[in-house]
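Q: Predicted model, plus sequence, below.
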Amino acid sequence: MRFVIYDFIVIGAGIAGASAAYELSEHSKVLIIEAESQSGYHSTGRSAALFTRNYGTPLVRKINALSEPFFNAPPEYFTDNPLLSPRGALTISNPGEEAKLDATLRLSTKQNPIIEMNVQTAIAMVPFLRVDRIGRAIFEAGVTDIQVAALLQSYLKGTKNRGTNIVTNEPVIALNHMNDIWTVTTGKNTYQTKTIINAAGAWADEIGALAGAFQIGLVAKRRTAIIVDAPPDCDTDGLPCIDFVSNEAYIKPEAGKLMISPGDATPIPPQDVQPDEMDVAILADWIQHETHIPIRRISHSWAGLRSFVADENPVVGYDTVVPDFVWHAGQGGFGIMMAPALARALAAICFEHKLPADFEASGIIVTDLGISRLT
């Protein structure tokens, strides 16, 4: 049998894999292999992402800033609709914990200011908050909603238009390298490529093990969320996202309702993760004590996976053990925000063995993203 030899096979069709394939396919023959029946099933499809420069590690914040031009002005024909919409973010502390907001306030910049807000103004902005549970409030007006589904589908459509093939329902079960070619075996087919892009999300270390690559120490963490009705007469369109610094919980308007998460990060093996019933019950009790939101019923509950390495920075670059195996993993809870910039970085590393000029101008070097820092 004569195989098509792809320039790149991307394993994983979430936002990391789709964006990487989009950038690579402009000049190469690319195949995306997805284990599930649909793209973005585990993390991307369960994300209600916001865009802000003021979130994550210092490196993540730099990468977020490099993604912003793409979100504000995507390439021609990439999408018919804006990728960002105004939201704003209100962060509050409980009485006695006011100092916990100092670190966030220090992230304020002239371009992305974070301001102090008195408690009365915060209550006027979000009427279902309890005045006796707010010790201090700060507000960042520049935070926006990311239209995650539109972003993912635009990347997939764009990479298909550039000639990329996408196969689904094909978990990778074996990887073998011989004579400068990788053979990728799934439960259904066999494919060949010059270079593998490991964008398998929480399963990236498992894919790495199949290749005999270095193990990056990826840890998948469960994040739980529920959807509840907003209080009567609550204008969800005008609400900001509300972050509770005391326990990292947050509330975000979502399609006329409220999405609420405890901000949990429970280590868990990679899987089709489901919400823990006890976590949901504890969250519902917390909502009723901390807010005036009536919990008459929970419309929907779910959980997603967020995957991190030890320093909580993304891993992008060539493996140090096996040849032509490129990591694109460990984006944690920042993957949607970083996707446009990281995809460009990955393509530059693959084609030119260096980072794009704007990365270098921001003081980011290849080893900041590569796996050598983890050895």
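A: Happy to help now that I have it.
Q: going forward, measure contacts and count neighbours with C-alpha atoms only.
A: OK.
Q: Tally up the residues packed near I32, please.
A: Residues lying near I32 (other C-alpha atoms under 10 Å) number 24.
Q: Can you identify each of the helices in the chain by residue range?
A: For the chain, applying DSSP state H gives helices covering 15-24, 58-72, 102-105, 119-125, 148-161, 204-211, 277-290, 335-352, 357-361, 366-369.
Q: Which one, of those helices, ends up nearest to F244?
A: helix 277-290 (9.8 Å; C-alpha to C-alpha).
Q: Need the contact partners of that closest one.
A: L129, R130, R133, T224, A225, I226, S261, P262, I293, P294, I295, S301 (C-alpha atoms under 8 Å, 6 or more residues apart in numbering).
Q: Out of the helices of the chain, indicate the one that is most buried.
A: Highest mean neighbour count of the helices of the chain: helix 15-24, a mean of 28 (counted as mean count of other C-alpha atoms under 10 Å).
Q: That one packs against which elements?
A: strand 5-11, strand 30-33, helix 148-161, strand 325-329, helix 335-352 (3 or more C-alpha pairs under 8 Å, 6 or more residues apart in numbering; DSSP states H and E).
Q: export those to TSV and tack on distance to A122?
A: Shown next, in TSV, are those (distance: least, C-alpha to C-alpha, whole Å):
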stretch	distance to A122
strand 5-11	45
strand 30-33	46
helix 148-161	28
strand 325-329	38
helix 335-352	27
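Q: which one of those lies closest to K194?
A: Shortest distance between K194 and the helices and strands packed on helix 15-24, using C-alpha to C-alpha, is found for strand 5-11: 5.1 Å.
Q: ok, and here's another one to check against it:
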Amino acid sequence: MTYDFLIIGGGIAGLSAAAELAPLGSVLVLEAEEHLAHHASGRSAALYEPRYGLAPVVELSLASEAAFRAMPGMLSDRGLMIVAKADQQAEFARDLKGFGLEQVSVAEARARVPVINPDTVALAAMADHAWDIDTDRLIQSHVKRLRAAGGEVETNARVTGIMRNGAGWHVESGAGAHVGRVLINAAGAWVDDVARMAKVRPLGFTPNRRSMARIPAPGGQDVSRWPMIFGAGESWYAKPDAGALIVSPAEEHPMGPQDAWADDMVLAEGLARYEEMVTEPVTRLLANWAGLRTFAPDRVLVIGRDPAVPNFFWLAGQGGYGFQTSPAAAALVADLLGERPSGLSAGLIASLSPARFG
């Protein structure tokens, strides 16, 4: 069988695009791992904060809000807080402006998060415009829509070879050989590797490790209504998670594509920055892990046909914005491949196009 669309990558990017493309033609998603959303998508902080990122990312995130709101239960209230020391005024001011936050007193911050340390926290700001994304529900909804429209998913299908096949592509994988008219590269940290296999010029993506630790609720408190908390300049963050707290050093450590793991020293340093700003020490870890956030050279997503090989389509460089941009990004994929008008601005589409790299 020749598929209209072969998608390499079964994370949020590939699955959301597949669900949008399935009504337009036959779709096959190839996922290297045993389970979908195994790598970055399965290790996301899963926050919808549409003002987070560079201007094109923000525009794409804002364009995704209506789709999220149309899915009952997909978003739930979380909120956002920034805390800073007295010598972090410059970072705090940038965060205040960038996130659109309102400065509050330390006492007000402590009323919301009682473990904030008044001896070290000198500046605080809050906002309500941040929501948790039910990532499992979102992934499953895309799979359900894809299969309802006749689309297919193969797991344990690591791609081992790609060749041009007339007007299309011949792809070898752990699940066998497949032929497709358009190849969509949604392989996360492996996108440049996939391009090389297809003899398409790679664009210079960089995977960056981000480590996380899950710790017990500080002081045994109910953290369920706490906001997501950032140290100024995104020097660390903490987010409630099923009665516990996820704490990350928020590092960006460049490394090759792989199944990443947390670096113990980096994790310890990040936990120390968190502990400095709260009154409760970290006494033990419940778990730790890491994921790779993959960025293009300009840190903006890449969505569009390759200029030199038009039936090779880039859907890459989601960085830390994959979930929150996914509805608008997937709609754009379908609009571009379906050759129909997009609701996004021409300027935004150009800023996402791989053609910007020459």
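A: Cool, the structure landed. Bear in mind the structure is a predicted one, so any value in this text is a computation, not a measurement.
Q: And the TM-score between them?
A: Here the TM-score for the pair of chains, by TM-score structural alignment, normalised by the length of structure 2, is 0.96; 358 aligned residues with a C-alpha RMSD of 1.5 Å.
Q: Spit out the contact partners of the corresponding residue of structure 1 for S61 of structure 2.
A: Using TM-score structural alignment as the criterion, the counterpart of S61 of structure 2 in structure 1 is N64. By C-alpha under 8 Å, 6+ apart, N64 of structure 1 lies in contact with F51, T52, R53, M337, M338, A341.
Q: quick one: what's aligned to the fifth one in structure 2?
A: So the one you mean is M338 of structure 1. M338 of structure 1 maps onto T325 in structure 2, by TM-score structural alignment.
Q: So its match sits against S64, correct?
A: Yes: under the criterion of C-alpha atoms under 8 Å, T325 of structure 2 makes contact with S64 at 6.0 Å.
Q: re the thing from before, nearest residue to the match of M338 of structure 1 in space, please, no chain neighbours.
A: Leaving aside its sequence neighbours, T325 of structure 2 sits nearest to S61 (C-alpha to C-alpha, 6 or more residues apart in numbering; 4.5 Å).
Q: any idea how far F68 of structure 2 is from the one you found?
A: Noted for S61 of structure 2: a distance of 10 Å to F68 of structure 2, by C-alpha to C-alpha, to the nearest Å.
Q: residues in contact with the residue positioned nearest the centre of structure 2?
A: Structure 2 has G322 as the residue nearest its centroid, 2.9 Å off, counting by C-alpha atoms, centre = their mean. Residues near G322 of structure 2 by C-alpha under 8 Å, 6+ apart: I12, A13, S41.
Q: List the neighbours of stretch 291-301 of structure 1 that are in contact with it.
A: By C-alpha under 8 Å, 6+ apart, stretch 291-301 of structure 1 touches 128-130, 224-231, 275, 280, 284, 287-288.
Q: Where does that stretch end up in structure 2?
A: Following TM-score structural alignment, the partner segment of stretch 291-301 of structure 1 in structure 2 covers residues 278-288.
Q: can I get the contacts of G322 of structure 2 in CSV with distance to V171 of structure 2?
A: Formatted as CSV, the contacts of G322 of structure 2 follow (distance: C-alpha to C-alpha, whole Å):
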residue, distance to V171 of structure 2
I12, 21
A13, 20
S41, 24
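Q: Still touching in structure 1? Go through the residues you listed.
A: Mapping these onto structure 1 (both residues aligned by TM-score structural alignment, their matches' C-alpha atoms under 8 Å) leaves I12, A13 still in contact.
Q: And T195 of structure 1, what's its match in structure 2?
A: T195 of structure 1 maps onto V182 in structure 2, by TM-score structural alignment.
Q: so that match touches F312, yeah?
A: Yes: counting by C-alpha under 8 Å, V182 of structure 2 touches F312, with 6.1 Å between them.
Q: ok, now how distant is the match of S61 of structure 2 from R296 of structure 1?
A: Going from N64 of structure 1 to R296 of structure 1 by C-alpha to C-alpha gives 38 Å.
Q: give me the number of residues near the counterpart of E248 of structure 1 in structure 2?
A: The criterion is TM-score structural alignment: under it, E248 of structure 1 has S235 as its aligned partner in structure 2. For S235 of structure 2, the tally of surrounding residues (other C-alpha under 10 Å) stands at 16.
Q: picking up where we left off before, just the closest of the contacts of N64 of structure 1 to I138 of structure 1, please.
A: The closest of the contacts of N64 of structure 1, once distances to I138 of structure 1 are taken by C-alpha to C-alpha, is T52, at 14.7 Å.
Q: Touching, that closest one and V143? I think so.
A: Yes: shown here, T52 of structure 1 and V143 form a contact pair, counting by C-alpha under 8 Å, at 5.1 Å.
Q: on that earlier part again, any of the contacts of stretch 291-301 of structure 1 buried? List them.
A: For the contacts of stretch 291-301 of structure 1, a burial check counting by 16 or more other C-alpha atoms under 10 Å picks out 128-129, 224-231, 275, 280, 284, 287.
Q: Just the residues you listed: which are in strands?
A: T224, A225, I226, I227, V228, D229 (DSSP state E).
Q: To which residue of structure 2 is the fourth one aligned?
A: Put plainly, it is I227 of structure 1. Under the alignment (TM-score structural alignment), I227 of structure 1 pairs with R214 of structure 2.
Q: From what I see, its match and A242 are in contact.
A: No: look at R214 of structure 2 against A242 with C-alpha under 8 Å: they stay out of range, at 10.2 Å.
Q: From R293 of structure 2, how far out is the match of M338 of structure 1?
A: Going from T325 of structure 2 to R293 of structure 2 by C-alpha to C-alpha gives 14 Å.
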